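1. here are the coordinates; sequence isn't available:
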């Protein structure tokens, strides 16, 4: 089979989701999610200046001494995804069916990255873990504002587009009704520079092949690159998803694939080190994913239109909270 081409979905004319253009954009998005599980988004309404500013805050944050960053430590519980995690703290786990039960397979080598996780400020169950304001003045306000910007795009355009494209009841409001009180996660990621020989064998990358496990992910990349997507699903062959100026990357998560009865694909992806540029060092990389999940306590069954007598439901109803916690705990 030929390599996949990751499509570009343009939200320029989505407006409030009530126009024929919005329905067509939704159909394009769903087609991308069915065939690839990934798409580039253009004209999201997320200001590019705010994106660039958030990357600058990320550089400032990760350039702090380790003892300073540890003033905002990630809690010991894996599901409390907030605050700073140092290099080697997290191991991305891939969940597989074996054959009827879900088993977590850990990598032998921890991911060579560090991260800082932020959620909504008014979440009673999972509080944010911030650095003291005097350590990095303005960071808290900037990170919270960027989280809110991503959240606005999710609720006003992304989830409505998916709902319209799937033809769900209630027009563009269906999926949004399941994401009103979500515990989403904005993650600042830093992959430190390393000597070329660390990656020379090709056996080690920056993050091993995995799928995300919520509703979906919006990803902002710097210009270093390294993201790769499996093509076609299950083949073991990966194609590059390079940064495209003015776009963000979107991918489906495992929970939405389950929710859609496997109508939409949660595709394996990984981050590899860029080619040797002759300096003997692999450049550092920054990225900012925004992970979306449904409201914790709502019992979720198969989406309407994604099952019938000829295509019965594959999965039992489940709450997003139980599913996400299981997956987060597998990473720590």
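-> The structure has been received and is ready for your questions. All values reported here derive from a predicted model rather than from experimental measurement.
2. could you use CA atoms for every contact and neighbour count after this?
-> Will do.
3. got the contact list for residue 243?
-> Contact analysis of residue 243 by Cα atoms under 8 Å, 6 or more residues apart in numbering lists 221, 222, 223, 224, 225.
4. show me the helices in this protein, by range?
-> In the chain, the segments counted as helices under DSSP state H are 20-35, 48-62, 66-69, 139-153, 159-166, 254-259, 320-329.
5. out of the ones you listed, which gets nearest to residue 107?
-> Using Cα to Cα as the criterion, the shortest distance between residue 107 and these is 14.4 Å, found for helix 320-329.
6. quick revisit: redo the helices of the chain as JSON lines? Include distance to residue 107.
-> As requested, the helices of the chain are arranged in JSON lines below (distance: least, Cα to Cα, whole Å):
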{"stretch": "helix 20-35", "distance to residue 107": "27"}
{"stretch": "helix 48-62", "distance to residue 107": "25"}
{"stretch": "helix 66-69", "distance to residue 107": "25"}
{"stretch": "helix 139-153", "distance to residue 107": "30"}
{"stretch": "helix 159-166", "distance to residue 107": "33"}
{"stretch": "helix 254-259", "distance to residue 107": "19"}
{"stretch": "helix 320-329", "distance to residue 107": "14"}
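7. what about versus this one:
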């Protein structure tokens, strides 16, 4: 598929008019977002106002961590597979496996950061503790903790802005999601795809085909061979356009359920670089998985069901939904 066709599938949307424009301009952006989330569930956003210098510095310090001593990385591995916070080494997981597919482990390693501001009593309840663990910070590089914390806070703010845009796109009051994400259990994942010194196994990718679980994902990619692809409704895989300074936004399973399947949580993957450059082409990305409050009720949004029709999904707490998903992965993995 041509680049122009891919752009039609995954549009580039300037959200600056939503953040600071007239009511008509704001609603025009929301209409584009609604249409895109119905059709493919992916868009590329510009005009977001995010501090790109912070992003650049976080990429740099993350790269130095991943390319640093193995002993430093192993010291911050989680104590249990159910804990996300910390370092996850290459070959330990495969995203396609959670979709029930047979595939070798993914060719990536990553470092996850959980909620960095947990002073509110809502984070300290017994129910909340299942979704909030202490962050593990490596002893080096210097400034890793400082920049990781700053990035988490800044990207959380952008996530809140996008949820307000989503509310407008769904014909809701703009603040409709605010009290559902005010003690969220979101994750920042800094991801490193090493250069491939040996050929991948048959069927092995940098990240196998999968959907995300939460409400939305904010991805900052780098411009390197072997990138992100999304599946169209026709079943074709198309490249997600790389735009300097832009973020890739996609819908997660929880948002699809919340919208009564109006919006699409779509399959995506990260492909390998061409063999001619694979041995010299590492790649990075930083993903923010916006998971609502663990006690937020995920039930059909009122504007997403026609009068007289029943919602397609039963209500469920966001935390319980996430635990069900992760339990299903663990079961599928144990069977392989």
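-> Right, received. Where do you want to start? Computed from a predicted structure; not experimentally measured.
8. re earlier: please identify which of the helices of the first structure is closest to residue 130 of the first structure.
-> Within the helices of the first structure, the stretch nearest residue 130 of the first structure is helix 139-153; the backing value is 7.0 Å (Cα to Cα).
9. and the helices of the first structure: which comes nearest residue 198 of the first structure?
-> helix 48-62 (21.2 Å).
10. once aligned, what mean separation remains between that closest one and the second structure?
-> Helix 48-62 of the first structure differs from its equivalent in the second structure by a mean of 0.9 Å after superposition (mean Cα distance after the TM-score superposition for the first structure).
11. in the second structure, what residues pair with that helix?
-> Aligned by TM-score structural alignment, helix 48-62 of the first structure falls on residues 52-66 of the second structure.
12. list the buried residues in the matching stretch.
-> Of the residues in stretch 52-66 of the second structure, those buried by neighbour count under the rule 16 or more other Cα atoms under 10 Å are 55, 57, 58, 59, 61, 62, 63, 65, 66.
13. pretty sure the fourth one contacts residue 283?
-> No. In terms of Cα atoms under 8 Å, residue 59 of the second structure does not count as a neighbour of residue 283; the distance is 10.5 Å.
14. tell me, what residue is most central in the second structure?
-> residue 217 (3.1 Å; Cα atoms, centre = their mean).
15. not counting its neighbours along the chain, what's nearest that residue?
-> In space, residue 217 of the second structure comes closest to residue 289 once its chain neighbours are excluded; the distance is 4.7 Å by Cα to Cα, 6 or more residues apart in numbering.
16. how about the residue in the first structure that residue 167 of the second structure lines up against: what's its closest non-neighbour residue?
-> Matched by TM-score structural alignment, residue 167 of the second structure corresponds to residue 163 in the first structure. Spatially, and ignoring its direct neighbours in sequence, residue 163 of the first structure is nearest to residue 172 (5.0 Å; Cα to Cα, 6+ apart).
17. specify which member of the buried residues of stretch 52-66 of the second structure is nearest to residue 314 of the second structure.
-> Taking Cα to Cα as the measure, residue 314 of the second structure lies nearest residue 55 of the buried residues of stretch 52-66 of the second structure, at 38.7 Å.
18. aligned partner of residue 298 of the second structure in the first structure?
-> With the correspondence set by TM-score structural alignment, residue 298 of the second structure lines up against residue 300 in the first structure.
19. dump the residue contacts of that match.
-> When contacts are taken as Cα under 8 Å, 6+ apart, residue 300 of the first structure is in contact with 259, 317, 318, 319, 320.
20. returning to that earlier point: residue in the first structure matching the residue nearest to residue 217 of the second structure?
-> The criterion is TM-score structural alignment: under it, residue 289 of the second structure has residue 291 as its aligned partner in the first structure.
21. that match: neighbour count?
-> Number of residues near residue 291 of the first structure (other Cα atoms under 10 Å) recorded here: 23.
22. with residue 39 of the first structure instead?
-> 25.
23. rewinding a little: which one of the contacts of residue 243 of the first structure has the most neighbours?
-> Taking other Cα under 10 Å to define a neighbour, the member of these with the most is residue 221, carrying 23 neighbours.
24. which one is that residue nearest to, not counting chain neighbours?
-> Excluding its sequence neighbours, the residue lying closest to residue 221 of the first structure (Cα to Cα, 6+ apart) is residue 287, at 4.7 Å.
25. what do you get for residue 152 of the second structure?
-> residue 188 (6.5 Å).
26. kindly provide the distance from the counterpart of that neighbour in the first structure to residue 219 of the first structure.
-> When the first structure is aligned by TM-score structural alignment, residue 188 of the second structure is paired with residue 186. Here the criterion is Cα to Cα, to the nearest Å. By it, residue 186 of the first structure lies 10 Å from residue 219 of the first structure.
27. give the contact list for residue 151 of the second structure.
-> The contact partners of residue 151 of the second structure, by Cα under 8 Å, 6+ apart, come to 54, 55, 58.
28. look up how far residue 132 of the second structure lies from the last one.
-> In other words, residue 58 of the second structure. 22 Å.
29. picking that back up, what's the farthest-apart pair in the contacts of residue 243 of the first structure?
-> The largest separation in the contacts of residue 243 of the first structure, counting by Cα to Cα, is between 221 and 224 at 7.9 Å.
30. about what we covered before: wait, the match of residue 289 of the second structure sits on residue 184?
-> Yes. Residue 291 of the first structure lies in contact with residue 184 (Cα under 8 Å); the separation is 5.8 Å.
31. mind listing the strands for the stretch 51-200 of the first structure?
-> Taking DSSP state E, counting those that start in this stretch as the test, the strands found in the stretch 51-200 of the first structure are 83-85, 94-97, 102-105, 114-118, 185-191, 194-195.
32. and of those, who's closest to residue 312 of the first structure?
-> Counting by Cα to Cα, residue 312 of the first structure lies closest to strand 94-97 out of the strands of the stretch 51-200 of the first structure; the figure is 18.5 Å.
33. quick one: that closest one to chain centroid distance?
-> In terms of Cα atoms, centre = their mean, to the nearest Å, the gap separating the centre of strand 94-97 of the first structure from the centre of its chain is 18 Å.
34. elements contacting it?
-> Here strand 94-97 of the first structure is seen to pack against strand 102-105 when contacts are counted using 3 or more Cα pairs under 8 Å, 6 or more residues apart in numbering; DSSP states H and E.
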